[in-house]
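A.B. asks: coords below, sequence missing:
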């Protein structure tokens, strides 16, 4: 075994890291979304593309991919049989498919106890206490992922249509959003027909920016999202002195908005989710093929 791969796939992008068997990262690469529940075939394509780019970035032959084992932490792996379906069609010699929360926790706190909140296109939470992990959320934005970028973007479009109908007061943000869709509410509806979580999530930074400027609708959406995040954090049972790491693209936007009880627990992660996947791959595959089952 010359190399191991760590893969981190979510609703917006897929990242791959090529490493030596002892976990020294040689290169990293990035491709498109890899949520295996919302688009299994597309996720597989982007996973392989990211792996191929990682080999090329390291000056290695991508033909070695079928001889390389991988640990993959993927959005959607916590539901149904998607992880088994994916593993059956991946080109790697061995594939261990985990949830994105599992590799994120590994990256953030290493082998130690602690908790994470993944705040990106989706949301997911995990806490480890006395070596035992417990996951919260990660159910997808249609029925879960409260506080996620996808839900914030969806809420923005909903509020824009409510403002158009006169059900709620319009704001600079809702007027701007309607302009994005040519002042035609039907275009808003058509957008949602085929939009994926990452498409909705693309509007989230705009909402936070508008909230900073005092936009009434944006302030309402962000306050709701913060309350949703804190409701999930409350279930983790965190105590004074515990470690809480915020991860994901929206983490810097949420951190200053959390209540003091959670801000006091915040610590910088030891590594990111991709680093967690690499560390797990080095540990699992160094222990022999049976450990990957």
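C.D. replies: Thanks, I have the structure now. The structure displayed is predicted, hence computed values, not measured ones. Numbers count the residues shown, from 1 in each chain.

A.B. asks: could you use CA atoms for every contact and neighbour count after this?
C.D. replies: Fine.

A.B. asks: how much space between residue 223 and residue 212?
C.D. replies: Computed as Cα to Cα, to the nearest Å, the residue 223 to residue 212 distance reads 12 Å.

A.B. asks: cool, residue 286 as well?
C.D. replies: 48 Å.

A.B. asks: okay, those two: which has more neighbours?
C.D. replies: Using other Cα atoms under 10 Å, the more surrounded residue of residue 286 and residue 212 is residue 286, with 16 against 12.

A.B. asks: do you know how far the more buried one is from residue 218?
C.D. replies: 49 Å.

A.B. asks: use this one as the comparison:
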């Protein structure tokens, strides 16, 4: 289920409401000395620091198990820190009313949740007062509008339990449309485009660059092409930041990012060659 709609477990009680937070978008700052899951001694994150200004885009990448999703869980307050802090507008997150903080977030996970209802109602789950035009605009941004029009009843098509009649890519894009329609201050994409092809991913990200003016975006991805528009990219390995910078800077710097980028480009080129082989000369 999308993280925004999950009930999360926090390790501290909330002590103060968020009424003092300005209505304007604020800076998100993290200073994580160390974090391990409750009941364990294994450090999952160590020495993580970043500042994300309002309207900025932060990319996060690294091998499987490097701590990417854990970092996003801390931002969403699935857990609270005992060593370090994450602040928004200068307030530590545990000082904010939990529901109030999550209302400022829209989250799309790699495995989205759809319920048995119409496509339109699934998209409008976080914004039930949205008009049909607003729903369709969000679907266009998520590059799923045309797919929906080809369904038997368009936006009124019943998707079935957990969206079983839809492809993985369609479910991800419908979940993205839902998040965009919420118009939250911070959009979190946790490998949320993993099931779409490269061309569709590029189209979505290009539209997001236009849409996100003034909005803050945090995106994790295994496919590094999804991070090209980020103002800063963090490379996590074994819970630590081993590289940071823009895509252009990291592509020139020896390390995990450049190696993975070169590997993915080679794999994509090989895939295109197999799908569209050159005609043989006679």
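C.D. replies: Thanks, I have it. Predicted model, so just to flag it, every value in this text is computed and none were measured.

A.B. asks: let me see the TM-score of these two.
C.D. replies: Here the TM-score for the pair of chains, by TM-score structural alignment, normalised by the length of the second structure, is 0.28; 133 aligned residues with a Cα RMSD of 6.3 Å.

A.B. asks: correct me, but residue 45 of the second structure touches residue 236?
C.D. replies: No: Residue 45 of the second structure lies out of contact with residue 236 (Cα atoms under 8 Å); the separation is 9.1 Å.

A.B. asks: count the residues that sit near residue 272 of the second structure.
C.D. replies: 11.

A.B. asks: where exactly do the helices run in the second structure?
C.D. replies: Secondary structure of the second structure (DSSP state H): helices at 68-75, 98-102, 119-123, 132-141, 145-149, 168-182, 198-211, 247-251, 256-275.

A.B. asks: in the longest one, which residues are buried?
C.D. replies: What it means is helix 256-275 of the second structure. 256-258, 260-261, 264 (16 or more other Cα atoms under 10 Å).

A.B. asks: can you show me the strands along the first structure?
C.D. replies: Along the first structure, the segments classed as strands by DSSP state E run 4-9, 14-19, 25-31, 70-74, 95-99, 114-119, 123-129, 132-137, 244-247.

A.B. asks: ok, which of these comes nearest residue 186 of the first structure?
C.D. replies: strand 123-129 (28.9 Å; Cα to Cα).

A.B. asks: wait, residue 33 of the second structure sits on residue 240?
C.D. replies: No: using Cα under 8 Å as the test, residue 33 of the second structure is too far from residue 240 to be in contact (10.3 Å).

A.B. asks: so what sits against both of these two?
C.D. replies: 45-48 (Cα atoms under 8 Å, 6 or more residues apart in numbering).

A.B. asks: and residue 244 of the second structure, how far is that from residue 258 of the second structure?
C.D. replies: 12 Å.

A.B. asks: and residue 108 of the second structure, by the same measure?
C.D. replies: Applying Cα to Cα to residue 108 of the second structure and residue 258 of the second structure gives a distance of 27 Å.

A.B. asks: please report the distance of residue 269 of the second structure from residue 201 of the second structure.
C.D. replies: From residue 269 of the second structure to residue 201 of the second structure the distance is 16 Å (Cα to Cα).

A.B. asks: I should have written residue 59 of the second structure there, sorry.
C.D. replies: Residue 59 of the second structure is 15 Å from residue 201 of the second structure, by Cα to Cα.

A.B. asks: same question for residue 71 of the second structure.
C.D. replies: Relative to residue 201 of the second structure, and taking Cα to Cα, residue 71 of the second structure is found at 23 Å.

A.B. asks: repeat for residue 136 of the second structure
C.D. replies: 19 Å.

A.B. asks: residue 88 of the second structure too?
C.D. replies: Taking Cα to Cα, one finds residue 88 of the second structure at 30 Å from residue 201 of the second structure.

A.B. asks: what do you get for residue 83 of the second structure?
C.D. replies: To residue 201 of the second structure, residue 83 of the second structure is 37 Å away according to Cα to Cα.

A.B. asks: neighbour count winner among the two?
C.D. replies: residue 201 (21 against 12).

A.B. asks: surely residue 177 of the second structure meets residue 122?
C.D. replies: No: taking contacts as Cα under 8 Å, residue 177 of the second structure lies outside contact range of residue 122: 9.4 Å.

A.B. asks: next, show the common contact partners of the two.
C.D. replies: By Cα under 8 Å, 6+ apart, no residue touches both residue 177 of the second structure and residue 122.

A.B. asks: pick the one among the buried residues of helix 256-275 of the second structure closest to residue 29 of the second structure.
C.D. replies: residue 257 (23.5 Å).

A.B. asks: ok, for the closest one, nearest residue in space, not its chain neighbours?
C.D. replies: Closest residue to residue 257 of the second structure apart from its sequence neighbours, by Cα to Cα, 6 or more residues apart in numbering: residue 250 at 6.3 Å.

A.B. asks: quick one: the one you found from residue 190 of the second structure, how far?
C.D. replies: For residue 250 of the second structure relative to residue 190 of the second structure (Cα to Cα), the value is 21 Å.

A.B. asks: show me which of residue 33 and residue 240 of the second structure is the more surrounded one.
C.D. replies: Neighbours were counted for residue 33 of the second structure and for residue 240 using other Cα under 10 Å; residue 240 has more, 20 against 15.

A.B. asks: show me what contacts the more buried one?
C.D. replies: So residue 240 of the second structure contacts 45-48, 66 (Cα under 8 Å, 6+ apart).

A.B. asks: got it, and residue 274 of the first structure?
C.D. replies: Taking Cα under 8 Å, 6+ apart, one finds 6-8, 15-17, 103-104, 107 in contact with residue 274 of the first structure.

A.B. asks: and residue 123 of the second structure, by the same measure?
C.D. replies: Contacts of residue 123 of the second structure (Cα under 8 Å, 6+ apart): 135, 174-175, 177-178, 181.

A.B. asks: tell me which two of those sit farthest apart.
C.D. replies: 135 and 175 (11.9 Å).

A.B. asks: looking at these two, which is more packed in?
C.D. replies: More crowded of residue 135 of the second structure and residue 175, by other Cα under 10 Å: residue 175, with 28 against 23.

A.B. asks: can you tell me which two in the buried residues of helix 256-275 of the second structure are farthest apart?
C.D. replies: 256 and 264 (12.1 Å).

A.B. asks: against residue 190 of the first structure, how distant is the closest residue in space to residue 154 of the first structure that isn't next to it in sequence?
C.D. replies: Of all residues beyond its chain neighbours, the one nearest residue 154 of the first structure is residue 200 (5.8 Å), with distances taken as Cα to Cα, 6+ apart. According to Cα to Cα, residue 200 of the first structure and residue 190 of the first structure sit 13 Å apart.

A.B. asks: settle it for me: which of those two has more neighbours?
C.D. replies: A count of neighbours by other Cα under 10 Å puts residue 200 above the other of residue 200 of the first structure and residue 190, at 23 against 11.

A.B. asks: give the contact list for that one.
C.D. replies: 149-154.
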